[in-house]
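**Q** sequence? don't have it. structure:
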């Protein structure tokens, strides 16, 4: 679906591999990332390692690299349609970045490059993203990329409000 790597002057987006496991675990163990992505709900390190392995093995878990260092990730998954089947035309995107790199435009650059590539894929019609309503930086990022907020929901597990954003590619 997506031809990788995607490179800019500052970043590269690549497939992830087992070699990234330790760096990925470090990322998802950081309190800011864990709370935002739900990794803080994983009860022990062994389970967190298994979650990390499963995510890394998914072909659409993409590594965001800065100076060849794994600094974040963008995960794309098919939405589940009303019949319970994966819908490859409509993707869900989630992302996170090492807090050291926050507010420097790295994730905006990566997400922009990725959505530009997806716009040229005739099989993908929409990309959706969920963000906590108090995550102003992430909401601003999605707005800059042309996503439109469609609704808000309360996360059933955490009990926090999320905004649902949608980008029409077709």
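**A** Thanks, I have the structure now. Note that the coordinates shown come from a computational prediction; the quantities given were computed from them, not determined experimentally.

**Q** Only C-alpha atoms from now on, for both contacts and neighbour counts.
**A** Noted.

**Q** And the strands in this protein?
**A** Assigned by DSSP state E, the chain shows strands spanning 6-7, 11-15, 61-66, 69-80, 86-97, 126-132, 148-154, 161-168.

**Q** Quick one, which of these gets closest to residue 24.
**A** Of all the strands of the chain, it is strand 69-80 that lies closest to residue 24, at 7.4 Å by C-alpha to C-alpha.

**Q** how about the closest one: buried residues?
**A** Buried residues in strand 69-80, counted by 16 or more other C-alpha atoms under 10 Å: 70-79.

**Q** That one packs against which elements?
**A** helix 21-29, strand 61-66, strand 86-97 (3 or more C-alpha pairs under 8 Å, 6 or more residues apart in numbering; DSSP states H and E).

**Q** Turn the buried residues of strand 69-80 into CSV, including distance to residue 145.
**A** Shown next, in CSV, are these (distance: C-alpha to C-alpha, whole Å):
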residue, distance to residue 145
70, 23
71, 21
72, 18
73, 17
74, 15
75, 17
76, 16
77, 19
78, 20
79, 20
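
**Q** Indicate which one of the strands of the chain is closest to residue 106.
**A** Nearest to residue 106, of the strands of the chain and by C-alpha to C-alpha, is strand 11-15 at 7.3 Å.

**Q** Got another one to weigh against that:
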């Protein structure tokens, strides 16, 4: 297991058979804005995505600053090997409270999004397996959890396939940033001990 300081000394790229999970930069803003502009992508999120390419650049900068502050790791998903740096999705991993630290006292929360052209092709399953393996190997959390809208059947199915157990329904747990309505979520968790 890596020491937490060395884990955050440079961004951890993850390679799989088809994918690279990599750090995003402002050059990726158009790709990211394009898939967040699709209502099919945002219908199961608690926001509508960035409202412009400039907002997307600021979002990427905030993700990279949060990584530097050890508050989250936000990977962009691209195909590998490929000359294209095209981002087709994201995965974010963060402690439920505070920062990544040596105690690993807080569970980690994972969230993900994928461009609709790539749904149903095993892309997110492959990417999530890699993030779970990375987490076990380099962070050693006792628990990774995810919050999913009950109607997001595909996401519930994916997480259960990866070994996450459904723990219950959290009533009016999240407020949608735009509609200001409270939303129910299903809590799922993967335990490591």
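**A** Sure, I can see it. The structure presented is a predicted model; accordingly, all values stated were derived computationally and were not measured.

**Q** picking up where we left off before, mean neighbour count, the helices and strands packed on strand 69-80 of structure 1: which tops it?
**A** strand 61-66 (a mean of 23; mean count of other C-alpha atoms under 10 Å).

**Q** Any idea how far that strand is from the middle of the chain?
**A** In terms of C-alpha atoms, centre = their mean, to the nearest Å, the centre of strand 61-66 of structure 1 is found 10 Å from the chain centre.

**Q** helices or strands up against it?
**A** Using 3+ C-alpha pairs under 8 Å, 6+ apart: strand 61-66 of structure 1 touches strand 11-15, strand 69-80.

**Q** nearest to residue 90 of structure 1, of the ones you listed?
**A** Going by C-alpha to C-alpha, the one of those nearest residue 90 of structure 1 is strand 69-80, 5.7 Å.

**Q** Please work out which residues outside the closest one touch it.
**A** Outside strand 69-80 of structure 1, the residues within contact range by C-alpha atoms under 8 Å, 6 or more residues apart in numbering are 20, 23-24, 27, 60-65, 86-98, 101, 111.

**Q** let's see 7 Å
**A** 23, 60-65, 86-88, 90-98 (C-alpha atoms under 7 Å, 6 or more residues apart in numbering).

**Q** again with stretch 20-37 of structure 2
**A** Contacting residues not belonging to stretch 20-37 of structure 2 are listed as 11, 13-15, 41-42, 49-50, 52-53, 56-57, 60, 75-80, 86-87, 115 [C-alpha under 7 Å, 6+ apart].

**Q** Quick one: the residues in structure 1 that it pairs up with.
**A** Using TM-score structural alignment, stretch 20-37 of structure 2 corresponds to residues 12-29 of structure 1.

**Q** so how far is the matching stretch off the chain centroid?
**A** Here the centre of stretch 12-29 of structure 1 is set off from its chain's centre by 13 Å, with C-alpha atoms, centre = their mean.

**Q** Can you check the distance spanned by that stretch, start to finish?
**A** Stretch 12-29 of structure 1 has an end-to-end distance of 22 Å (C-alpha to C-alpha, to the nearest Å).

**Q** List the contacts of the aligned residue in structure 1 for residue 77 of structure 2.
**A** With TM-score structural alignment as the criterion, residue 77 of structure 2 lines up with residue 64 in structure 1. Listed by C-alpha under 7 Å, 6+ apart, the contact set of residue 64 of structure 1 reads 11-14, 70-73.
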